[in-house]
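**Q** Build me a model:
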Amino acid sequence: MRVLNKVIVVTGAGGGIGREITCQLLEKGARVAAILNKSGLEEIQTLSNVYGNKISTHIANLTRREEVERLPEEIISIHGSVDGIINNAGIIQPFVNVNELDFERIKLVMDVNFYGTLYMCKAFLPHLLKRPEAHITNISSMGGFIPVPGQSVYGASKAAVKLLTEGLHSEFKDTKVGVTVVLLGGVNTNIVQNSGAEIGIEISENQKRMLLSAERAAKLIIKGMENNKCRVIAGKDSKLMDFFYRINPIKATDLLAKKLKLQE
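**A** The predicted structure follows:
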């Protein structure tokens, strides 16, 4: 689905990849409903000064179903329709083992990453199914197909997003609603700070340069939507680990764990 003149809803639009997705969609001629949870409002406001009524901002806590369910009517009242959603909002967990992670944080990670995505899909699907063409893009992670030490709950949430999205793709393959899952590798954003997570690993400037930029990640995400890709693997690390994991899951898992241990 080409994004020109389409109305696209973007969650987590206040910063990082979400803000880049929003910027690039606007540059390509789309109208954007930017969903954020208060933080990032000032940055989004600067886009409103440039693009005027082509962008609207909406404050919503994605972990609260009632707040998500009011969004379609609110957005349609402004833009007239909704043609696509990009579920980008997500948080990671502190870099600790499951036995050291409290249930409050476990619930928060699952609520934001999985239930937030599910609520958005459920809220907007009735409207998307009425459009001549429409699209859902859900952002999963490399951690959704290969375990990352210290990120087991985050990985579980992203694995749930991955399987949910693949299920939606199967369920709607004979409709005009396309569905894409994005398996992101490492991206140079502030997700660690924004999630309130301690990384416990020193990342050098050289390693940071090896990470996918938010600009590049956004470009790949939008390209996947426009080309109606079922699956987008974004980042060299994600592509490499996907290849190894298909050949030998145990060795791939051990290799990743060893690499992370050497960086501690």
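**Q** Please make it C-alpha for all contacts and neighbour counts, starting now.
**A** OK.
**Q** isn't Glu166 right next to Val181, touching?
**A** Yes. Under the criterion of C-alpha atoms under 8 Å, Glu166 is in contact with Val181, at a separation of 7.1 Å.
**Q** Which neighbours do the two have in common?
**A** Taking C-alpha atoms under 8 Å, 6 or more residues apart in numbering as the contact rule, the neighbours common to Glu166 and Val181 are Cys230.
**Q** I'd like the structure of this one too, to check against the first:
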Amino acid sequence: MQIAGRVFVVTGAGNGMGRQVALGLLRRGATVAAVDLDEQGLAATAELAGGGARMSTHVVDVTDATAVAALPGEVRNVHNQIDGLVNIAGVIHRFAPFTDLSAAEADRVMAINFTGTVHMCRTFLPVLLERPEANLTNMSSLSALLPFASQTLYSASKGAVKQFSEGLYAELSDTNVHVVTVFPGNVATNLTGNSGVEMLDAGGRQAPSTTAEAAAARIVDGITKDRFRVLVGTDARVLDILSRISAKRTTRFVGKQIKSVL
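**A** All right, here's what the predicted structure looks like:
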């Protein structure tokens, strides 16, 4: 899909990969409506963008269906059109076995990661279908391809996003809307802090990670090339291959690594 001259709505744009995707789209000539619940984070993103009319900011909770329903009108009032939606907003839960997690923790991660994505897609798809060419990009996770012990409900929420997003790909394959699903591995962002949880103490061991800037560049490239799946990071690519060879052994191996630092 052509990026220059198009208008993209990007959720989670107040920090991390969402911020970098918004900035990356701007660098390629797009106009961006940056969406996040964090007003200060959005202000920082706008400052990094250097101001100007090609970025607007919108403080919206993606779990609030009413607020989401009002968003297309707000964006079109500013930018006249909407050509793409990039759903990146998401959280993890605390690192703990499923039996230790409360119902409230489970509900929160599913509401933001999955239901929030569904809200955005339900609201924006009719708008995107009106355009000559449009893009819908959803953020899943490596954990949707290979479940992570102590992040079982997060993995489930991202697995739901995968199935939903790739189902939309099938449904929309003969339309003007290109659907891209993103599967990042370990990306160097403040996801734990933004999710309100503590990071695991790895005891000095460093897991391979991808910078948010590099991850965003790969995502924007995926949008440009209308990729079906975008795997982000060497860890994502390697573990995806290993899980195809032996899902059981790879799941047990990763589980042991995580349990060793719990």
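**Q** who's more crowded, Glu166 and Val181 of the first structure?
**A** Set side by side, Glu166 of the first structure and Val181 show unequal neighbour counts under other C-alpha atoms under 10 Å, the larger going to Val181 at 29 against 17.
**Q** Pretty sure that one sits in a strand.
**A** Yes. Judged by DSSP: H, G, I helix; E, B strand; the rest coil, Val181 of the first structure forms part of a strand.
**Q** got the contact list for whichever residue in the second structure pairs up with it?
**A** In the second structure, Val181 of the first structure lines up with Thr181, judged by TM-score structural alignment. Listed by C-alpha under 8 Å, 6+ apart, the contact partners of Thr181 of the second structure are Thr137, Asn138, Met139, Ser140, Lys162, Ser165, Glu166, Arg227, Phe228, Arg229, Val230.
**Q** again with Ala212 of the second structure
**A** By C-alpha under 8 Å, 6+ apart, the contact set of Ala212 of the second structure is Gly16, Met17, Gln20, Val187, Ala188, Thr189.
**Q** Turn the residues you listed into a markdown table, including secondary structure, neighbour count and distance to Val86 of the second structure.
**A** Formatted as a markdown table, these follow (DSSP: H, G, I helix; E, B strand; the rest coil; neighbours: other C-alpha atoms under 10 Å; distance: C-alpha to C-alpha, whole Å):
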| residue | secondary structure | neighbour count | distance to Val86 of the second structure |
| --- | --- | --- | --- |
| Gly16 | helix | 24 | 14 |
| Met17 | helix | 28 | 11 |
| Gln20 | helix | 25 | 12 |
| Val187 | strand | 20 | 17 |
| Ala188 | strand | 16 | 19 |
| Thr189 | coil | 16 | 18 |
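**Q** would you turn these into a markdown table with distance to Glu213 of the second structure?
**A** A markdown table is the format used below for those (distance: C-alpha to C-alpha, whole Å):
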| residue | distance to Glu213 of the second structure |
| --- | --- |
| Gly16 | 9 |
| Met17 | 7 |
| Gln20 | 6 |
| Val187 | 9 |
| Ala188 | 9 |
| Thr189 | 10 |
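**Q** ok, those vs Ala247 of the second structure, which is closest?
**A** Closest to Ala247 of the second structure out of these is Val187 (22.6 Å), distances taken as C-alpha to C-alpha.
**Q** Report the spatially nearest residue to that closest one, omitting neighbours in sequence.
**A** Spatial nearest neighbour of Val187 of the second structure, excluding adjacent residues (C-alpha to C-alpha, 6 or more residues apart in numbering): Thr210 at 4.6 Å.
**Q** Need the counterpart of the one you found in the first structure.
**A** The alignment partner of Thr210 of the second structure in the first structure, by TM-score structural alignment, is Leu212.
**Q** What's the separation between its match and Pro132 of the first structure?
**A** Summarising the geometry, the distance separating Leu212 of the first structure from Pro132 of the first structure, computed by C-alpha to C-alpha, to the nearest Å, is 34 Å.
**Q** Looking at the two, which has the bigger crowd around it?
**A** Set side by side, Leu212 of the first structure and Pro132 show unequal neighbour counts under other C-alpha under 10 Å, the larger going to Leu212 at 20 against 10.
**Q** Quick one: residues contacting the more buried one.
**A** Applying C-alpha under 8 Å, 6+ apart, the residues contacting Leu212 of the first structure are Gly185, Gly186, Val187, Asn188, Gly235.
**Q** number of nearby residues for the first one?
**A** With neighbours defined by other C-alpha under 10 Å, the count for Gly185 of the first structure comes to 22.
**Q** The second one too?
**A** Other residues near Gly186 of the first structure number 20, with proximity taken as other C-alpha under 10 Å.
**Q** That one against Lys208, yeah?
**A** No. In this structure Gly186 of the first structure lies outside contact range of Lys208 using C-alpha under 8 Å: 9.0 Å.
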